[in-house]
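S.K.: Generate coordinates for the sequence data below:
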Amino acid sequence: MPDRLIVINGMAGSGKTTLARPLAAALGVPLIAKDAIKEALGDAVSVSLPTRSIGALATDALWRIVGMLDGTVMVESVWLTGRDEEWFRRGWESVGAPRGIELWCSAPHEVMRERFLTRVRHAVHDDASRIDDWEAAARVAAPITGLTTLHVDTSQPVDIGRLAAHVRQTLESDTHA
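M.R.: Modelled structure (predicted):
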């Protein structure tokens, strides 16, 4: 089981995936991304399932994969305020409740909304029919893990080397991380 967890969280369109891949590489840690699992499940299942059902399966798979890894592990997903606190807690506890850090990705509302509406994604996400849900979630979105949180402004390119150094320092010095 992992001894440290780096949680990349934020609204859909906040830049989580764009940030997570190079940050995981810079830190030399495995990245387990819920959307990659969700898309693979969407490709593998011949029956049309609601996106939230596939998302729940993907989240369960994410935590099972994380539980098989040692050391520091990065996870990337959307864990929404008022909806996902219990799901996150259960998953986190299932992998031994490791110390860690949450990177909360954000950008101005209009930037994230435009990204959400214009990005090309796998059909399993069904983004076009979920804009009302996105708007409601965006009004209350906030970090939910209870871990030490670093806020990352993703409205402009992020200096990955600098952020990686900050994450390393926080993980090494924070008794809660």
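S.K.: contacts and neighbour counts: CA atoms only from here.
M.R.: Noted.
S.K.: in the protein, which spans are strands?
M.R.: 2-10, 31-33, 71-76, 99-106, 148-153 (DSSP state E).
S.K.: Tell me which of those sits nearest to Glu86.
M.R.: Evaluated with Cα to Cα, these place strand 2-10 nearest to Glu86, the distance being 15.1 Å.
S.K.: Break down this structure into its helices, ranges please.
M.R.: With helices called from DSSP state H, the chain shows them at 16-27, 34-44, 51-67, 85-94, 109-118, 131-140, 160-173.
S.K.: Ok, which of these comes nearest Leu150?
M.R.: That would be helix 160-173 among these, by Cα to Cα, at 8.3 Å.
S.K.: Next, the buried residues of that closest one.
M.R.: Judged by neighbour count (16 or more other Cα atoms under 10 Å), helix 160-173 contains these buried residues: 160, 163-164, 167, 170-171.
S.K.: on that earlier part again, in CSV, list the helices of the chain along with distance to Glu102.
M.R.: Output for those, formatted as CSV (distance: least, Cα to Cα, whole Å):
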stretch, distance to Glu102
helix 16-27, 12
helix 34-44, 16
helix 51-67, 16
helix 85-94, 12
helix 109-118, 19
helix 131-140, 17
helix 160-173, 10
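S.K.: Here is a second sequence; please produce its structure as well for comparison:
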Amino acid sequence: MGTALSERLGLPLIDKDAILEALFDSLGCPDRDERHRLSRASDEVLYALAAASQAAVVVNWWDHRASPARLRGIASSIVEVFCECPVEVATARFAGRSRHPGHHDPVRSPDELAEGVRAMREAFRGPLRVGELVRVDTEEPLDADSLAGQVLALLEGGRPRA
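M.R.: Have a look, this model is predicted:
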């Protein structure tokens, strides 16, 4: 969704996973503890890149404790696109995807993966509420043109287009 939105809005894409996977490639990632450390480092790179850009589509699974204040500190206008789906759907999507080996996904059992998604949902419920909000039901097919129109309207100070 981030790629489709950045293309339609003509904005750069800053994606935390791309940053994290570049760190895996350059520094290695022998275990899950190192993965966690590099994940925190990639958060810092993401914030630095976002702060240095005039406008961008920034993709992350945001930490609700620290992210709102940090994002407000680097951007005067924010449109949050919040993707919604049931925990079971999110778990199935995580289990079905193939990611960089540095994520160490194969060492997680299906139960551990489901518990991880549930724990993230409980800890970080709902949107960040840092600016204008567009909710996307990701169980439905994505209409990227409509989503881009809604985001653009909000950035321009209008109401979202239907």
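S.K.: Can you say which of the strands of structure 1 is nearest to Ala141 of structure 1?
M.R.: Closest to Ala141 of structure 1 of the strands of structure 1, according to Cα to Cα: strand 2-10, at 7.5 Å.
S.K.: Surely Arg89 of structure 1 touches Gly146?
M.R.: No - Arg89 of structure 1 is beyond contact range of Gly146, at 9.5 Å (criterion: Cα atoms under 8 Å).
S.K.: For the strands of structure 1, give me CSV that also has mean neighbour count and distance to Val120 of structure 1.
M.R.: Shown next, in CSV, are the strands of structure 1 (neighbours: other Cα atoms under 10 Å; distance: least, Cα to Cα, whole Å):
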stretch, mean neighbour count, distance to Val120 of structure 1
strand 2-10, 23, 18
strand 31-33, 21, 17
strand 71-76, 21, 18
strand 99-106, 23, 20
strand 148-153, 17, 22
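S.K.: Of all those, which one is nearest Thr17 of structure 1?
M.R.: Thr17 of structure 1 sits nearest to strand 71-76 of all the strands of structure 1, at 7.1 Å, using Cα to Cα.
S.K.: by contact count, what packs against that closest one?
M.R.: Judged by 3 or more Cα pairs under 8 Å, 6 or more residues apart in numbering; DSSP states H and E, strand 71-76 of structure 1 is in contact with strand 2-10, helix 16-27, strand 31-33.
S.K.: Please pull up the equivalent of Glu139 of structure 2 in structure 1.
M.R.: Using TM-score structural alignment, the partner of Glu139 of structure 2 in structure 1 is Ser155.
S.K.: that older thread, in a markdown table, list the strands of structure 1 along with distance to Arg64 of structure 1.
M.R.: Below are the strands of structure 1 laid out as a markdown table (distance: least, Cα to Cα, whole Å):
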| stretch | distance to Arg64 of structure 1 |
| --- | --- |
| strand 2-10 | 11 |
| strand 31-33 | 10 |
| strand 71-76 | 12 |
| strand 99-106 | 18 |
| strand 148-153 | 23 |
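S.K.: Go through those strands and name the closest to Leu57 of structure 1.
M.R.: Comparing these by Cα to Cα, strand 31-33 comes nearest, at 12.9 Å.
S.K.: center of structure 2 - which residue?
M.R.: Centroid-nearest residue in structure 2: Asn60, 2.3 Å away (criterion: Cα atoms, centre = their mean).
S.K.: Quick check: closest non-adjacent residue to that one.
M.R.: Lys16 (5.5 Å; Cα to Cα, 6 or more residues apart in numbering).
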